[in-house]
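# Predicted coordinates and the sequence they were generated for:
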Amino acid sequence: MTVSSPDAVRDPERLTTPPQSCRRLNLLLLLSVLALALALAALGAFVLLRWPCEGKEKTVEIETAAKMSDAEKMATAARAALEIAVKPEVAAATAAKERNGAHLIAGDVEVTEKLVVPWHHSNYLDSVSIGPDFDYKPELKQLEILKEGLYYLYAQLSVTCVQDPCTQKGNITLAIERGALETSVLQIPLKLPEKKASTFSGTLLCLSRNDRLQGRLHVQGATKYTRWQLDQDNLNFFGLLRVRSACKE
């Protein structure tokens, strides 16, 4: 008869049931897996529910930014127009910086009654700027408007005496005219015989697509001023800036 030691005797339950520590470990692993699954589910729900809202919010933000951008552009143009009105000498540089404007310099012409002024119109010239919303017609000496809006229209007339003494007296007016009817929309009068004189003026004007502007000289006191010429120091110019895209009040 064989006698077994107590350590050699194995409990049948211990053969099929894992130790308590193993059960705890398995429970922890199970809870971890469940927690991870719940976290992934929550993340998926957040993604599905949140992203469409964020897309709508982004769309609203972009639309708002676009509207603010238009408002900022109008404010910038208004400030530029005011700057030109206060300091006409900055007109060329300001117009070149703004893409919604044009600035033209008068050509070398004599002061003659009803003369339609030719304008230098090449963007390669330092003091000339024509934005994409304008088209100069050299054969007609007219600037065509390609986009309607409220514009700040400005011009300056400057003459100088080329012969002494400057005895010819009278008045010279540069009229900016619109359309085939030659309706005057801006007038710059200048009284002679100052040795050298110039005057500047500007106004707000609603312009439509395909409107055309031109400059014409009018003289009183003589049909031709042989002793006077338009100043050639880029002081005879006309230009405009769009300060609003529509003419609504």
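Good, I have the coordinates. Numbers count the residues shown, from 1 in each chain.
# Every contact and neighbour count from this point should use C-alpha atoms.
OK.
# Run through the strands of this protein in chain order.
101-106, 110-112, 119-120, 129-130, 134-137, 142-145, 149-161, 170-178, 183-192, 196-207, 212-220, 224-230, 237-244 (DSSP state E).
# Out of those, the one nearest Asn26 is which?
Nearest to Asn26 among the strands of the chain is strand 237-244 (73.1 Å), distances taken as C-alpha to C-alpha.
# ok and that closest one relative to strand 149-161, angle-wise?
Angle of strand 237-244 versus strand 149-161, following axes from the mean of the first three to the mean of the last three C-alpha atoms, to 10 degrees, is 160 degrees.
# Quick check, central residue of the protein?
The centroid of the chain falls nearest to Lys73 when counting by C-alpha atoms, centre = their mean (4.8 Å).
# Just put the strands of the chain in TSV and tack on distance to Ala93 and mean neighbour count.
Formatted as TSV, these follow (distance: least, C-alpha to C-alpha, whole Å; neighbours: other C-alpha atoms under 10 Å):
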stretch	distance to Ala93	mean neighbour count
strand 101-106	9	26
strand 110-112	27	20
strand 119-120	16	22
strand 129-130	9	24
strand 134-137	18	18
strand 142-145	19	22
strand 149-161	14	23
strand 170-178	21	21
strand 183-192	22	18
strand 196-207	17	17
strand 212-220	21	21
strand 224-230	21	18
strand 237-244	12	24
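# Second structure for comparison follows:
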Amino acid sequence: MSSVPPSVNSGDVESPGVSHTRCRSLDYCLVVSITLLALTVGALCALYIIWEKPLKVYSVGHQGDKQTASAHLVADNVVLDNVTLSWTHTAGVGSAYMSSDFRYDSGELVVGRAGLYYVYSQLTLTCVALRDCPVNGSASLTALKTSGDNRTPVLTLGVQLNNSSNLSPPTSFSGALQQLSVGDRLSARLWTDLPTEHWQMDQQENTFLGLFWVSGAL
């Protein structure tokens, strides 16, 4: 007696075309998920670098100055004026240093290695009057990048005085990621309407300009 094979419902068997389409959809979702994860991690890393405190930024750059292109320049004149600042850049003089990937030329830091850099700067003022200094005024520092004949601001930071400015030194810090090419020049322009007999830049090397290499050219 011959046996009858069990009947098969066509709905119980997935066609090869449907299975292949589903696999392709899963692969696409996986690729998209990995890409989004990588972008999220990259964005978080960039935000972490950007929002770190000035001392942390300085520490990272200083620790890597022998392996990574980096520099940390401190203002060599504390007088407030509307001028392009000059800087102390010689290693061993205070906290200043400059790796071999840069050279200093008349107030400008000349880049010798292309790449993506974190550029940072801080402006700190101090009252030098015998009594409280007037607090009606402000000062600002603009870091500039010169590429050939083009000059563009990299970052700007400002100090607006208020009633608490006589209690603690008013300060402002800013940092930004910036693509730099070989031959680009960094400088800083100071502006103020404060009376110089009352206010000057802090003498404790708290006005500075620095940068460190993050990655290769984009």
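Yes, it's here. Not measured: the values here are computed from a predicted model.
# quick one on the thing from earlier: to Val60 of the first structure, which of the strands of the first structure lies closest?
strand 237-244 (23.3 Å).
# who touches Glu177 of the first structure in this structure?
Thr183, Ser184, Val185, Leu186, Leu213, Gln214, Gly215, Arg216 (C-alpha atoms under 8 Å, 6 or more residues apart in numbering).
# how does it look with 10 Å?
Val116, Gln142, Thr183, Ser184, Val185, Leu186, Gln187, Arg212, Leu213, Gln214, Gly215, Arg216 (C-alpha atoms under 10 Å, 6 or more residues apart in numbering).
# What residue in the second structure is paired with the third one?
Spelled out, it's Thr183 of the first structure. In the second structure, the residue paired with Thr183 of the first structure according to TM-score structural alignment is Thr152.
# does its match really touch Ala143, like I thought?
Yes - between Thr152 of the second structure and Ala143 there is a contact under C-alpha atoms under 10 Å: 8.7 Å.
# list the residues that contact both of these two?
Leu186.
# What range does stretch 110-117 of the second structure cover in the first structure?
The aligned range for stretch 110-117 of the second structure is 144-151, by TM-score structural alignment.
# Just give me how far that stretch sits from the chain centre.
14 Å (C-alpha atoms, centre = their mean, to the nearest Å).
# What of stretch 76-96 of the first structure?
14 Å.
# measure the match of stretch 110-117 of the second structure end to end?
13 Å (C-alpha to C-alpha, to the nearest Å).
# hmm, who's touching it?
Against stretch 144-151 of the first structure from outside (C-alpha under 10 Å, 6+ apart): 77-78, 81, 100-102, 132-137, 178-179, 203-214, 239-248.
# now with 8 Å?
133-137, 204-213, 240-247.
# repeat for stretch 152-171 of the second structure
119, 121-127, 132-133, 135-146, 172-176, 178, 202.
# Asp75 of the second structure reaches Thr84, doesn't it?
Small correction: residue 75 of the second structure is Ala, not Asp. No - using C-alpha atoms under 8 Å as the test, Ala75 of the second structure is too far from Thr84 to be in contact (10.8 Å).
# Select the longest helix from the first structure.
helix 20-86 (DSSP state H).
# What is it packed up against?
Packing contacts for helix 20-86 of the first structure, counted by 3 or more C-alpha pairs under 8 Å, 6 or more residues apart in numbering; DSSP states H and E, involve helix 91-97, strand 237-244.
# can you rerun that using 7 Å?
With contacts defined as 3 or more C-alpha pairs under 7 Å, 6 or more residues apart in numbering; DSSP states H and E, the packing partners of helix 20-86 of the first structure are strand 237-244.
# Once you drop chain neighbours, what's closest to Asp164 of the first structure?
Arg227 (7.8 Å; C-alpha to C-alpha, 6 or more residues apart in numbering).
# Please say which position in the second structure the one you found maps to.
By TM-score structural alignment, Arg227 of the first structure lines up with His198.
# Kindly report the same for Gln214 of the first structure.
Match for Gln214 of the first structure (TM-score structural alignment): Ser187.
# what's near enough to touch the closest residue to that match other than its chain neighbours?
For Ser187 of the second structure, ignoring the flanking residues on the chain, the nearest one in space by C-alpha to C-alpha, 6+ apart is Glu108 at 4.8 Å. Glu108 of the second structure sits next to Arg185, Leu186, Ser187 when contact means C-alpha atoms under 7 Å, 6 or more residues apart in numbering.
# Could you measure from the second one over to Tyr58 of the second structure?
Between Leu186 of the second structure and Tyr58 of the second structure the distance, using C-alpha to C-alpha, works out to 17 Å.
# Please apply the same query to the first one.
Remark: distance between Arg185 of the second structure and Tyr58 of the second structure (C-alpha to C-alpha) = 20 Å.
# try Gly94 of the second structure
13 Å.
# Same question for Leu211 of the second structure.
From Leu211 of the second structure to Tyr58 of the second structure the distance is 9 Å (C-alpha to C-alpha).
# same deal with Tyr120 of the second structure?
9 Å.
# can you list the residues that contact stretch 35-54 of the second structure?
Phe173, Gly175, Ala176.
# Would you mind finding the match for the last one in the first structure?
In the first structure, the residue equivalent to Ala176 of the second structure is Thr203, according to TM-score structural alignment.
# from memory that match sits against Tyr152, does it?
Yes - assessed by C-alpha atoms under 7 Å, Thr203 of the first structure is found in contact with Tyr152 at 5.7 Å.
# What's Phe208 of the second structure aligned with over in the first structure?
Counting by TM-score structural alignment, the partner of Phe208 of the second structure is Phe237.
# which ones are touching its match?
Leu104, Ile105, Ala106, Ala155, Gln156.
# so how far is Asp126 of the first structure from the nearest residue to it once chain neighbours are set aside?
Excluding the flanking residues, the one nearest Phe237 of the first structure by C-alpha to C-alpha, 6+ apart is Ile105, at 4.5 Å. Separation of Ile105 of the first structure from Asp126 of the first structure (C-alpha to C-alpha) stands at 10 Å.
# can you check Ser198 of the first structure too?
21 Å.
# cool, His103 of the first structure as well?
11 Å.
# do the same with Leu29 of the first structure
Taken as C-alpha to C-alpha, the span from Leu29 of the first structure to Asp126 of the first structure is 78 Å.
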